[in-house]
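In: Would you be able to build a 3D model of this:
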Amino acid sequence: MPKLAANLSWIYQEVPLLQRFGAAAAHGFEAVEMLFPYELPAADIAAELRKHKLVQALFNLPPGDWSKGERGLAALPGREADFAAALDKALEYAEALECRTLHVMSGLIAPGADTTAMHRTFLSNLRKACNRTAGSGVTLVLEPINHRDIPSYFTHTTDQVKKIIDEVGAPHLKLQLDLYHLQVTEGDLTRRTERLFPLTGHVQIAGNPDRNEPDLGEANHLYLLDVLDRLGYRGYVGLEYKPRTTTAAGLGWAAKYGIKVRA
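Out: Model (predicted):
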């Protein structure tokens, strides 16, 4: 049965970030993920994880200056030093939080950018990152993100990410299969999930088209959880969605997966 991880950057918005660990544990989650942990000291997060017996399943490398619209550094020519510093920071947090999966954000295509140069830069940075993490137990993942939610994001299709993973050739570089983004951009979710499964290192879900609970909308994500189970997926499935009302009110669908529904 798939193991669910509460994405604390998206759900449990009713309470401050540090209190979300306890809220997730109270509902029976055994793992959490988040976008960026860097606003809090790693020691404070680690203490919450230990206190509530939670696994930190995933977080992202620093994306650059988010407030100025940056959405990743890895594919940006001229920003190699910034990417290296971001990797250093992420690995520091990963060690403190005992997190074994890190998402590498590629970045945006600026107007007039040379996408061939971006591809070369991405490959170079990923090879360095993979060499740095080889044998560490850390898996690096790449996520195709749809252009409706993040226009001009460099890696936006699974074919593109697969090509990059194949070119880098490191066994611990994997696909972050976000079924919400996949539905928006490509569809054919079951067949693509089956085809991409050997590359998959992490999964995320949210309902389409409004990114609410995964039991809502046009795509049957609960069916897809069964598909992942049939395929033998043993990793975490991150819940990266916007609750329609409160987090607790929208968790009824998750009772099947061991989540305790409480008001």
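
In: all contacts plus neighbour counts: C-alpha atoms, from now on.
Out: Noted.

In: Now do the helices in the stretch 51-200 of the chain.
Out: For the stretch 51-200 of the chain, the helices defined by DSSP state H, counting those that start in this stretch occupy 80-97, 115-133, 158-168, 179-185, 189-196.

In: My guess is Trp185 contacts Asp149. True?
Out: Small correction: residue 185 is Thr, not Trp. No - with contact defined as CA atoms under 8 Å, Thr185 does not count as touching Asp149 (10.5 Å).

In: to compare against the first, here's another:
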Amino acid sequence: MSRFCANLTMLFTEYPLLERPMEAAKAGFSGVEILFPYDVNAAELGSALARAKMPLALINCPPPNYADPDGPRGFAAVVGEEDRFKQSFRRTIRYAGALGAEHVHIMAGVAKGPAARACFVENLKWAAAFAPKQSLTIEPINTHDMPGYFLNSFDLALEVLDEVDAPNLNLQFDAYHASRIEGDILGVWDKVRHKAAHIQVGGVPDRHEPEGGDFNYPSFFKLLEKNKYSGWISGEYHPAGRTEENLSWIS
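Out: This next block holds a predicted model:
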């Protein structure tokens, strides 16, 4: 049985963040993810999640000033920012513990070259050892949406996961990004599904609701059940209208 969660950073934005968990519950979601919850008091957010009886599937490990549109998009692969990464990660783990977040996504940031790769691997090894009971993920992101992002290849992600070799570090598979990066969502999924701990979906090519468009999501969801995938499937997309107007994809 598929477990669908709502990305509250993108969905239900018609409401204040603390009201979104309840709206997601009313709409039929079983859980939520919040990319960057750090501007909200953790106790208040925890209470909002508890009132809605919504588990928190995932949060991101960000730079403190992610709200800055020109700010960095993570720095786990940025040489010279190792101390900053560790400080940010410690903060994220405190939030994850307070909110019961199942996964923490570690963002690589804008970087390139062998030194960045080595930095990324070492930071991930440190993070996995620092929080051995916390599930961690890395996610390939296409460079059209995020220019210069270091982890922009699924092959590279598999290489990094093998090199880090930590039981609590796995892949975050975003179908929209897979389409943008390789143009073949099913082919990429078949290649990486043994490492996938969390899935995100959005329409192709417009990143609206995951239905119609260039990819058959109902068939993909059936394939996930056939593959015995038991993790979350998160709607991470920009609604074409109000969020509640089109949620048929989760039914």
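
In: Give me the TM-score for these two chains.
Out: Once superposed, chain against chain, the TM-score is 0.96 (TM-score structural alignment, normalised by the length of the second structure); 249 aligned residues with a CA RMSD of 1.1 Å.

In: follow-up on the earlier one: between Thr185 and Asp149 of the first structure, who's got more neighbours?
Out: Neighbour count, other CA atoms under 10 Å: between Thr185 of the first structure and Asp149, Thr185 has more, with 17 against 10.

In: For that one, which non-adjacent residue is spatially closest?
Out: Spatial nearest neighbour of Thr185 of the first structure, excluding adjacent residues (CA to CA, 6 or more residues apart in numbering): Asn146 at 5.7 Å.

In: Translate the one you found into the numbering of the second structure.
Out: Mapped onto the second structure by TM-score structural alignment, Asn146 of the first structure lines up with Asn142.

In: residues in contact with its match?
Out: By CA atoms under 8 Å, 6 or more residues apart in numbering, the contact set of Asn142 of the second structure is Tyr149, Asn152, Ser153, His177, Ala178, Arg180, Ile181.

In: what do you get if the cut-off is 7 Å, keeping everything else the same?
Out: Contact analysis of Asn142 of the second structure by CA atoms under 7 Å, 6 or more residues apart in numbering lists Asn152, His177, Arg180, Ile181.

In: ok, and the most crowded of the residues you listed?
Out: Busiest of the contacts of Asn142 of the second structure [other CA under 10 Å] is His177, holding 27 neighbours.

In: what residue of the first structure takes the place of that one?
Out: Here His177 of the second structure is matched to His181 in the first structure, going by TM-score structural alignment.

In: and stretch 173-189 of the second structure, how far out from the chain's middle?
Out: Offset of stretch 173-189 of the second structure from its chain centre (CA atoms, centre = their mean, to the nearest Å): 14 Å.

In: Also stretch 240-247 of the second structure?
Out: Mean-position distance between stretch 240-247 of the second structure and its chain equals 21 Å (CA atoms, centre = their mean).

In: swap in stretch 1-17 of the second structure?
Out: Mean-position distance between stretch 1-17 of the second structure and its chain equals 13 Å (CA atoms, centre = their mean).

In: and the end-to-end length of that stretch?
Out: Length of stretch 1-17 of the second structure, first residue to last, CA to CA, to the nearest Å: 28 Å.

In: Contacts for that stretch, please.
Out: Contacts to stretch 1-17 of the second structure, defined as CA under 7 Å, 6+ apart, come from residues 20, 24, 29-35, 225, 231-239, 243, 250.

In: Can you give me the buried ones in it?
Out: Across stretch 1-17 of the second structure, burial judged by 16 or more other CA atoms under 10 Å covers Ser2, Phe4, Cys5, Ala6, Asn7, Leu8, Thr9, Met10, Leu11, Phe12, Leu17.

In: so can I have CSV of these showing secondary structure?
Out: Formatted as CSV, those follow (DSSP: H, G, I helix; E, B strand; the rest coil):
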residue, secondary structure
Ser2, coil
Phe4, strand
Cys5, strand
Ala6, strand
Asn7, strand
Leu8, coil
Thr9, coil
Met10, coil
Leu11, coil
Phe12, coil
Leu17, helix
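
In: Not counting sequence-adjacent ones, nearest residue to Cys99 of the first structure?
Out: Nearest non-adjacent residue to Cys99 of the first structure, counting by CA to CA, 6+ apart: Gln56, 5.2 Å away.
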